[in-house]
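# Sequence first, predicted model second:
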Amino acid sequence: MPEFLSDEQLTALRTSLRRAGHARFPLLRPDIDDLAAQTVADLWKYLLERAPGPALGADAIQRIAHAIFNRRAADLFRKTRPMLAAAAVAAPAPATEAEPADERAGDLATTALYRSMLRVCVAELSTISEQDQMAVAIATGLASSAGDALTAAERQRLHRVRKRLAAAIQRELGEDAYKLLRDLS
């Protein structure tokens, strides 16, 4: 094993990747351990094949690992999105007597907030430029990009659109909706 990372650092890196995965990608929770293992394998490959140069510090290695992990998670999400969308649309299970009334009311309030957020997003998306609309369509799979990854310009456009949507949600629905949105991402 190369001397890039000690066993303790490797264990800490895997734990960090799993924790970040559970926090940032809740829909991919069953796959997080596999993604973390694949990321560590890719990181080892990168470190072994890397051109000679200055040694990387633990922080740099961690940033590289998280970048690899985020890309793998995004790719997996793109592949599994149709199945996740179908599961999200499925009818909710009927309430049981064991489920408290407060919990059901909280679900209804959250659902209403999500609907309001959706209305704000649709209204805001109708006002964005045609290039931004195309970038969103490619990212969501509504437009064909022939399986190519988004370009840097398209990713920057998406970033600006996301910020614009978040600002609109905060402006229209208040800080609680914006906090919920931040907690989901």
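Received the coordinates, thanks.
# C-alpha from now on. contacts and neighbour counts both.
Fine.
# For the longest helix belonging to the chain, buried residues please.
Counting residues, the longest helix found in the chain (DSSP state H) is helix 58-89. Using 16 or more other C-alpha atoms under 10 Å as the burial criterion, the residues of helix 58-89 that qualify are 61-62, 65-66, 68-70, 72-73, 77.
# Check the offset of the helix or strand that it is followed by from the chain's centre.
Sequence order places helix 101-125 as the next helix or strand after helix 58-89, per DSSP states H and E. Relative to its chain's centre, helix 101-125 lies at 20 Å (C-alpha atoms, centre = their mean, to the nearest Å).
# just checking, what packs against helix 101-125?
Here helix 101-125 touches helix 152-173, going by 3 or more C-alpha pairs under 8 Å, 6 or more residues apart in numbering; DSSP states H and E.
# List the neighbours of the helix it packs on that are in contact with it.
Contact partners of helix 152-173, identified using C-alpha atoms under 8 Å, 6 or more residues apart in numbering, comprise 116-117, 120-121, 124-125, 132, 135-136, 177-178, 181.
# again, only using 7 Å
117, 120-121, 124, 132, 135-136, 177-178 (C-alpha atoms under 7 Å, 6 or more residues apart in numbering).
# C-terminal to it, what's the next element?
By DSSP H and E, the next helix or strand past helix 152-173 is helix 175-184.
# Next, the angle helix 101-125 makes with that following helix.
For helix 175-184 against helix 101-125, the angle by axes from the mean of the first three to the mean of the last three C-alpha atoms, to 10 degrees is 90 degrees.
# Give me the buried positions along helix 175-184.
Buried residues in helix 175-184 (16+ other C-alpha under 10 Å): 177-178.
# what's the angle between it and helix 152-173?
Going by the same axes, to 10 degrees, helix 175-184 makes 150 degrees with helix 152-173.
# before we go on, here's another structure to hold up against the first:
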Amino acid sequence: MIVTLKECFGAIVFVLIGFNGSIVEMARTTIREKGISFKLPTNLTHGTRIIIKGKMDVGKEIQVIVEDKAKTNNESCCLIFDAMIEALTVINSKNVIGTWPYSVYHGGNKMVPFEVGMEARASPQNESSLLDIYFDGNNQGALAVDACEFTTFENIKKITLKGVQQVTKLAFEFDFT
């Protein structure tokens, strides 16, 4: 399957194309001042990778939020990067699971590239679903942070980006093995 991202009249449109070339699913999200929300084209499963690339303003904080849509378990995962204080923080279900030093050399440029990667991982030992996350700002090197834990991936339907100036790539890679 192939997922494409198109911008049209202030909205982001995803098109999920099947192996035979047919359109499997389309999802549309509206760009809002407070952030950009992307609906996931399908449920996360073990091995699913999500890659988000774009441009960020080094004077602003960016947030990547993955939420349990049903909020039955009040679960969420939030990655926050603040270039001004040179720190990357991850919050899982309202608890800070870690803060890491991370600086981005911007050479006076206000806008720099960033990349956030996530990989879904089932953990049979404790019957939970884990979301591994890494962050790379201005090609300074990817920093892998502690995984966010969810009871299940089934209710995760969207990712919200706040403080991001532009999204240049959104890719979903599925593991069918």
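That came in fine, so what should we check first? Since we're looking at a predicted model, the values are computed, not measured.
# TM-score, when you put one on top of the other?
Scored by TM-score structural alignment, normalised by the length of structure 2, the superposition of the two chains gives a TM-score of 0.22; 75 aligned residues with a C-alpha RMSD of 5.9 Å.
# re the thing from before, just the buried members of the contacts of helix 152-173 of structure 1?
Buried, going by 16+ other C-alpha under 10 Å: 117, 120-121, 132, 135-136, 177-178, out of the contacts of helix 152-173 of structure 1.
# Among those residues, list the two that are farthest apart in space.
135 and 177 (25.0 Å; C-alpha to C-alpha).
# before we move on, back to that, centre of the chain versus the longest helix of structure 1, how much separation?
The answer for helix 58-89 of structure 1 is 6 Å, by C-alpha atoms, centre = their mean.
# For structure 2, just list every one of the strands.
2-8, 11-17, 23-32, 35-39, 49-57, 61-68, 76-82, 87-92, 95-101, 111-123, 128-137, 143-150, 156-162, 164-173 (DSSP state E).
# quick one, the shortest one and strand 11-17 angle?
Per the same axes, to 10 degrees, the angle that strand 35-39 of structure 2 makes with strand 11-17 is 20 degrees.
# Please report how far residue 36 of structure 1 lies from residue 48 of structure 1.
18 Å (C-alpha to C-alpha, to the nearest Å).
# The two: which is more packed in?
Each of residue 36 of structure 1 and residue 48 has its neighbours counted (other C-alpha atoms under 10 Å); residue 36 has more, 27 against 12.
# Pretty sure the more buried one sits against residue 18.
Yes - with contact defined as C-alpha atoms under 7 Å, residue 36 of structure 1 and residue 18 form a contacting pair (6.3 Å).
# Now residue 9 of structure 1: which helix or strand?
helix 7-24.
# Mind listing what's buried along that helix?
In helix 7-24 of structure 1, counting by 16+ other C-alpha under 10 Å, buried: 13-14, 16-18, 20-22, 24.
# can you give me the angle that helix makes with helix 58-89?
Going by the same axes, to 10 degrees, helix 7-24 of structure 1 makes 30 degrees with helix 58-89.
# Please give the centre-to-centre distance between the following helix or strand past helix 7-24 of structure 1 and its chain.
The helix or strand immediately downstream of helix 7-24 of structure 1 is helix 32-49, counting by DSSP H and E. Offset of helix 32-49 of structure 1 from its chain centre (C-alpha atoms, centre = their mean): 19 Å.
# Does anything pack onto helix 32-49 of structure 1? Which helices or strands?
If you count contacts as 3 or more C-alpha pairs under 7 Å, 6 or more residues apart in numbering; DSSP states H and E, helix 32-49 of structure 1 packs onto helix 7-24, helix 58-89.
# And that helix, what's buried?
32-33, 35-36, 39-40, 43-44.
# Now do it and helix 58-89, the angle between them.
Counting by the same axes, to 10 degrees, helix 32-49 of structure 1 points 150 degrees away from the direction of helix 58-89.
# who's in contact with helix 32-49 of structure 1?
Contacts of helix 32-49 of structure 1 (C-alpha under 7 Å, 6+ apart): 14, 17-18, 21-22, 65, 68-69, 72-73.
# Roughly how far does the closest residue to residue 61 of structure 2 other than its chain neighbours sit from residue 14 of structure 2?
The shortest distance from residue 61 of structure 2 to any non-neighbouring residue, by C-alpha to C-alpha, 6 or more residues apart in numbering, is to residue 82 (4.4 Å). Remark: distance between residue 82 of structure 2 and residue 14 of structure 2 (C-alpha to C-alpha) = 29 Å.
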